[in-house]
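Novice: With the sequence up front, the predicted model follows.
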Amino acid sequence: MNNATVKYPKNITIEMIFQFICYYCVRFLPAILVCLFCYTFTLHSFCESVSTDFPYSCAIFSFSPQNGTVTWYEKYSGGLVVAQNILLFLLVLYFASISVSFVHWSDPLWQQLPTTNKVWRVAVPAVLLFQCVFFACDIVIRSDGLPFTLSLGDVHPAVYATGLPFALIIVVINELVKRREVKLYSRYQKRRRLSFGTKLGMNSPF
């Protein structure tokens, strides 16, 4: 079925802006919140592994300049680098999951798989592989010679239990959003065809 000719609106209404913001918040905001959750729990895992006899505070949130940012970037940078890399890996993984719904924007995932697109099929695994290599190299380089480090085995289980499976939840969320967008677009197409048919009938000589 051919699409009706789209006539772009001259004025962008508040409803259109609100709808656009809502859809993109639903798509991206859950991923960002889960990344921050995993980042916090990774730092918490590092704090649990640090000896309590160490004179520096391991508070994740601190308003003291002596026990806050300075400590994390100097004394506890071994835990910070792991948390940063886990955060970055999850962001890349979630953006790859979000891209699943953008490959074929008008077709559901179960009707048209994203793997039919050759560019996506090559780009996504390549980006994830590059991110894994960067993850390993960055931790090895930046953790060298630090007094306190954090191994991936010591990371809180909630990070893995929440962060990795959430990629599938993101796919489901984006498919639901896409389904809503397709319904709105189909409704708009029907209105355009009805409007065109009405104008054509009014101008008909018969």
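Specialist: All right, it came through fine.
Novice: make it CA atoms for all contacts and neighbour counts henceforth
Specialist: Fine.
Novice: Enumerate the positions of the helix or strand Y24 falls within that are buried.
Specialist: Here Y24 sits within helix 14-49, counting by DSSP states H and E. For helix 14-49, burial by neighbour count (16 or more other Cα atoms under 10 Å) applies to 23, 27-28, 30-32, 34-47.
Novice: Same question for stretch 182-202.
Specialist: Buried residues in stretch 182-202, defined by neighbour count with 16+ other Cα under 10 Å: V182, Q189, R192.
Novice: here comes the other one, which I'd like you to weigh against the first:
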Amino acid sequence: DVSRHLIHGAMRFGPTSAVVLAVFACCLFGLCESVLLDGGLTSACTYYGPANVSAGRNWTGWGTSYTKGLRTAQLVCCTMLAVYAIPLSATFLHRTLPVWKCKLHTQYLWMAVSVLILVLQFLYVLVSDTIDKDSKPNYGWSNIPWYAYVIAVIWIPILVLLNEGAKMIYKKRFTLLQKRARLLFDTKLGMHSPV
């Protein structure tokens, strides 16, 4: 029974984790190209970082010289996780009903927490960017490649559909277990009936 729950959890959370990691790699690759263009460097981006690693550039080239780029990629992924938490949690509001049949506008606590998550994430990004605004070179959200944003936005409806599919599998399994329990109960009751 534990393996079934692990598979169910992997179906719900695994693909989202993979998409966030893929977008992180896209961000690093795009920022690496910006680093090479701005620095007039000709080396290629290897392992999603500048290939010319010297003593002052640890972390595969993202160290002391280009930490703003690495932090920007991390902020993008943190924001993605915060935004993905909202549709993901919407699929958990009802155990068996699909999200489009569940009345989200009546779930006041869920709506309040969703808005709070977005506001706190916005403040976190604002404070982080304000602290790092003087760092040179200043690689910001505009240096993130467009395809990273496209992947991040397209994943939201796919995330909802995947979780609804997992919910349907769970519902079928739950209905089957209920029917078995009912049959077992009726059979035992019939065997021990005084009639």
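Specialist: Good, I have the coordinates. Keep in mind that this is a model prediction, so the values were computed, not measured.
Novice: once the two are aligned, what's the mean deviation for the helix or strand following the helix holding Y24 of structure 1 against structure 2?
Specialist: Tracing the chain past helix 14-49 of structure 1, the next element assigned as helix or strand by DSSP H and E is helix 69-74. By mean Cα distance after the TM-score superposition for structure 1, the fitted helix 69-74 of structure 1 averages 2.9 Å away from its aligned residues in structure 2.
Novice: right, and the helix or strand after helix 69-74 of structure 1?
Specialist: Helices and strands here follow DSSP H and E; after helix 69-74 of structure 1, the next one along the chain is helix 77-103.
Novice: what's the matching residue for I86 of structure 1 over in structure 2?
Specialist: In structure 2, I86 of structure 1 lines up with V76, judged by TM-score structural alignment.
Novice: burial count for that match?
Specialist: 21 (other Cα atoms under 10 Å).
Novice: Now do the contacts for it.
Specialist: Residues in contact with V76 of structure 2 (Cα atoms under 8 Å, 6 or more residues apart in numbering) are F24, W141.
Novice: Quickly note the distance from it to K68 of structure 2.
Specialist: Applying Cα to Cα, to the nearest Å, the value for V76 of structure 2 to K68 of structure 2 is 12 Å.
Novice: most residues in a single helix of structure 2, which one?
Specialist: helix 146-191 (DSSP state H).
Novice: For it, grab the matching residue range in structure 1.
Specialist: Going by TM-score structural alignment: helix 146-191 of structure 2 matches residues 157-202.
Novice: What residue in structure 1 is paired with L88 of structure 2?
Specialist: Looks like L88 of structure 2 aligns to I98 there (TM-score structural alignment).
Novice: Please apply the same query to L6 of structure 2.
Specialist: Under the alignment (TM-score structural alignment), L6 of structure 2 maps onto I21 of structure 1.
Novice: Report the angle between the helix holding Y24 of structure 1 and helix 77-103.
Specialist: Inter-element angle recorded for helix 14-49 of structure 1 and helix 77-103: 150 degrees (by axes from the mean of the first three to the mean of the last three Cα atoms, to 10 degrees).
Novice: What helices and strands are in contact with helix 14-49 of structure 1?
Specialist: helix 77-103, helix 157-163, helix 166-202 (3 or more Cα pairs under 8 Å, 6 or more residues apart in numbering; DSSP states H and E).
Novice: Identify whichever of those helices lies nearest to Q131 of structure 1.
Specialist: Evaluated over the helices and strands packed on helix 14-49 of structure 1, closeness to Q131 of structure 1 peaks at helix 77-103, with 6.4 Å, by Cα to Cα.
Novice: Stretch 41-58 of structure 2: end-to-end distance?
Specialist: 17 Å.
Novice: contact partners of that stretch?
Specialist: Applying Cα under 8 Å, 6+ apart, the contact partners of stretch 41-58 of structure 2 are 25, 28-29, 32-33, 35-36, 60-66.
Novice: can you rerun that using 7 Å?
Specialist: The contact list for stretch 41-58 of structure 2, computed with Cα atoms under 7 Å, 6 or more residues apart in numbering, reads A25, L28, F29, C32, L36, T60, G61, W62, G63, T64, S65.
Novice: Save the residues you listed as a markdown table, and put in distance to L81 of structure 2 too.
Specialist: Shown next, in a markdown table, are the contacts of stretch 41-58 of structure 2 (distance: Cα to Cα, whole Å):
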| residue | distance to L81 of structure 2 |
| --- | --- |
| A25 | 15 |
| L28 | 17 |
| F29 | 20 |
| C32 | 23 |
| L36 | 29 |
| T60 | 25 |
| G61 | 26 |
| W62 | 23 |
| G63 | 24 |
| T64 | 26 |
| S65 | 27 |
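Novice: Just the closest of these to E164 of structure 2, please.
Specialist: Of all these, E164 of structure 2 sits closest to A25, with 27.7 Å by Cα to Cα.
Novice: Quick check: the gap between that closest one and A73 of structure 2.
Specialist: Distance, A25 of structure 2 to A73 of structure 2, using Cα to Cα: 8 Å.
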